[in-house]
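>>> I need the structure of the sequence given here:
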Amino acid sequence: MSQQSSHLNLRGHVIKTLLAVQNGQSLTSVLSQHLSLVGERDRALFHELTLGTLRQWHALKAITLPLLTKPLNNETVESCLYLGLYQLLCTRIPAHAAISETVTATKQLGFEALSGVVNAILRRVSRETEEFGEALDQAHGLPSWLFKRLKKDWPEHLQVLSVELKLAAPLTLRVNERQVSREEYLDILDEEGIDAHPCEWSDVGIILDQSVHIPHLPGFEEGGFSVQDEHAQLCATLLPNLDDKIVIDACAAPGGKTAHILECYRPKKLYAVDHDTKRLSRVSENLERLALNQYAPVEILTADATVWSAPEQADCIILDAPCSAIGVVRRHPDIRLLRQSTDIQQTVELQKQILNHMWQQLKVGGSMLYITCSILKAENEHQMIDFFNTHTDAQEIKLNVNWGIEQIHGRQLLPQQGHGDGFYYCLIQKI
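Predicted structure coming up:
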């Protein structure tokens, strides 16, 4: 890759990354390799152009189609067009630079013959940015299968949801109260001249109002905080007192919830289980950095939650179930391209298997918190309706909170500007 890529300009590198995602690779899996080919000072722009284009992908596609006299049937040139349009309509990059750099990239990628088409379309849009900007804003920007599902699940929220999912999510910290209170850490940030404000729903959350390099924030090395979405932080507030209890964090990687439990409680034993060894290594790194290992014996295990049996029955199980992750599209815009309609039923089946198997590991009187970062009812409310219909020994504990939307079972949080991502919570007691 690098030999062919060495002659590419920055736009060329962005397009290579967009093509990798279109071919089914997640952004996380290719990002560091692609970034390494970009000069240090261009990396922020590379990030902005890659994530921004993915975020607006289906909206850009919708406004590009009418501009083509015949279909291009060329992934590379289409990516060049979307990237060019994104720069013209969503960034402050001067039009002449956006156009010439994108046309150059088209040629460098071997499509000299089609560079004229790219040039002509981008020039037209640069003359009519207002009209095209409006068209971009009005496009829902979702793959059609997802649009249909959200229309069925959330008809009254559809308009707002499609806008919310196109926006960037805020950068949110969770302070480690074993070390520092939220007020103290806000004061520290203030002294450093870093703009931040407290979260509304999480009492340990802080939203940063400017972009920062996380490892450079005060107290990072010492474990003063973690990066975690505000709505994900609510997990620990819904659990019973876990002091001296046997706790299983099923599907634990990368460890945000494991760490948060140890910041609040001293369990007798905590099992952190996940099938992904590589992501599990981050659990131990996080516990190490946050200095939390002293608060409970923690066993970190690579295992499949559909078959793994705990050595002892648990008082509490946190099941952050595998899901479509539609609720976190703002942070992972590649999901728009990677997720397919057919994935949902398979995911629902997998959730069901894990739920049924983990339920057997729970003591009578114990509780299970079922969580997803999805906003699709099939994975959330409908999954729970099915669970309660098939488990007579299960009883819902209603969440006494003032956030989210009450469902037949559980509560749904939708992604919200300046707030957290889409999350679902349902607390179940074994009777």
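
>>> Every contact and neighbour count from this point should use C-alpha atoms.
Noted.

>>> How about the residue nearest the centre of the chain: what's its closest non-neighbour residue?
Centroid check for the chain by Cα atoms, centre = their mean gives Val328 as the closest residue, at 3.3 Å. The spatially closest residue to Val328, leaving aside those adjacent along the chain, is Asp421, at 5.5 Å (Cα to Cα, 6 or more residues apart in numbering).

>>> Run the chain-centre distance for stretch 332-344.
12 Å (Cα atoms, centre = their mean, to the nearest Å).

>>> first to last residue in it, what's the distance?
Using Cα to Cα, to the nearest Å, one end of stretch 332-344 lies 17 Å from the other.

>>> Flag every buried residue along that stretch.
Across stretch 332-344, burial judged by 16 or more other Cα atoms under 10 Å covers His332, Pro333, Asp334, Ile335, Arg336, Leu337, Arg339, Ile344.

>>> Relative to Gly141, which of those is nearest.
Using Cα to Cα, Arg336 is the member of those that lies nearest Gly141, at 9.0 Å.

>>> for the closest one, what are its contacts?
For Arg336, the contacting residues are Leu54, Arg55, Leu142, Pro143, Val329, by Cα atoms under 8 Å, 6 or more residues apart in numbering.

>>> Second input sequence below; structure requested for side-by-side comparison:
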Amino acid sequence: MDGYDLPMRAIAASVLLAVENGESLSQCLPPALQRLSPNERPALQALCYGTCRWFHRLDSELESRLKKPIKKPDRIVHHLMLVALFQLRFSQQATYAVLNESVEACRALDKPHLTGLVNGVLRSAEREGAPEPKTDASRFSHPVWMVEKLRHNWPDDWQQILEANNAQAPMTLRVNALRFSRDEYLAQLNEAEIEATATSFAPHGIQLSRPIQVDQLPWFADGAVSVQDEAAQLCTTMLDLAQGQRVLDACAAPGGKTCAILESQAELAEVVAIDESAMRLPRVQENLDRLDLHATLLQADAADIEQWWDGEPFDRILLDVPCSASGVIRRHPDIKLLRRETDVVPLAAIQLGLLAAMWSVLKPGGRLVYATCSVFPQENHRIIQRFLKQQSTAVLIEPEVLWGRNMGAGRQLLPDQTSHDGFFYAVLEKPES
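Here you go, the predicted model:
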């Protein structure tokens, strides 16, 4: 059978195998979606995201049902059964369809010798029902190291964080303040019979009661709104932007915050947006074009100042550093499979290095906002504490806000099932002299 004629479950199994081998869903899912008709693509996406979200629980059940592990050349069949288990446990799919079509998918994957195993395992899973999870890692469907790390870092909140990570994230919009006030756009949504409410903390944020396709949003193509989580929108409230300022958005892709900066202050002198990835920079330009905004885009490693800096310091710098992304797992459930505990220490070194580099291009009297989408203290307030020891002149500003927790060196938002992602912000100012 041609690869492009594979049934959906077989394609989903190949995507999951790619994730297990280190590819993110954002890398391996788009080409897989192209193998299906447009009306089938949402179902494939839901299968892949859902199986990743519940991977550790489903994998624990599957391993208990297998007498011995499936051999490496046939590993894709392991993932095929995980997809089927996800449907049995978490979807409305008819049981007979899951069983029969999974066996057919096994045959389509050129693994006819394993059709009996697939049929037997799934029939017993359907007959016996879901087993009671034996560990917290299985119950909350997270890797063991992550459960333990969260338990250690957030002894009163770890279960709430894990549950929020497994919830479907709401769809949140940022209204382009150059085009509409939030109330005006809420009225547009109401007219279009799209149910929505204002966000609690982000001044231009709107949360939809249910996700929809962006082309259903009024004036989306004309730049009226962007999709952006409430926590990420808060960056502009931290920057204290004013006309005539030169602003740097380091690590800018995909450009949501660059655009938010330009929307919130129309009279900036210049916004420079840097990203190391040549693959991701065009996405920044696409967002700017749709919103009719302009920024100077540079492909560079922000930490390598000699490579890109023109010698003119910045009044404001947003440093949204590469991180574990442990605060946005509900939007990117493949993080549970891709991230390793050993990643955190090297990431912290990169974060501290970027902070020191950005400090050197900040104008005296300027402000730097450090941001992550992480909930791990090693990447957040502990980085700020380490930096303040290195830079004795740096002044920590405690913003007067109603959101997040004061960590002594910055504010931490934990993921909330009903609203924002997990995020961290710290504000530093450089003295005039």
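
>>> Got a TM-score for the two of them?
Remark: TM-score between the superposed chains equals 0.94 [TM-score structural alignment, normalised by the length of the first structure]; 425 aligned residues with a Cα RMSD of 1.9 Å.

>>> and the residue nearest to the centre of the first structure, what does it touch?
By Cα under 8 Å, 6+ apart, the contact set of Val328 of the first structure is Cys373, Ser374, Pro415, Asp421, Gly422.

>>> ok, back up a step: which of the contacts of Arg336 of the first structure count as buried?
Neighbour counting by 16+ other Cα under 10 Å classes Leu54, Arg55, Leu142, Pro143, Val329 among these as buried.

>>> Now that we have these, can you turn them into CSV and tack on secondary structure?
Output for these, formatted as CSV (DSSP: H, G, I helix; E, B strand; the rest coil):
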residue, secondary structure
Leu54, helix
Arg55, helix
Leu142, coil
Pro143, coil
Val329, coil
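
>>> ok, so of those residues, who is nearest Ala113 of the first structure?
Leu54 (25.5 Å).

>>> What is the equivalent residue in the second structure for the closest one?
Taking TM-score structural alignment, Leu54 of the first structure has Cys52 as its aligned residue in the second structure.

>>> What of Lys16 of the first structure?
Under the alignment (TM-score structural alignment), Lys16 of the first structure maps onto Ser14 of the second structure.

>>> Surely its match and Ile76 touch.
Yes. Judged on Cα atoms under 8 Å, Ser14 of the second structure makes contact with Ile76 at a distance of 6.3 Å.

>>> on that earlier part again, and in the second structure, which of the contacts of Val328 of the first structure remain?
Of the contacts of Val328 of the first structure, the ones still in contact in the second structure (both residues aligned by TM-score structural alignment, their matches' Cα atoms under 8 Å) are Cys373, Ser374, Pro415, Asp421, Gly422.

>>> I'd like to know how many residues surround the residue nearest to the second one when sequence neighbours are not counted.
Leaving aside its sequence neighbours, Ser374 of the first structure sits nearest to Gly327 (Cα to Cα, 6+ apart; 4.4 Å). Neighbours of Gly327 of the first structure under the rule other Cα atoms under 10 Å: 23.

>>> Cross-check the contact I'm expecting between Gly327 of the first structure and Ile371.
No. With contact defined as Cα under 8 Å, Gly327 of the first structure and Ile371 do not form a contacting pair (11.7 Å).

>>> joint contacts of these two?
In contact with both Gly327 of the first structure and Ile371: Phe423, using Cα under 8 Å, 6+ apart.
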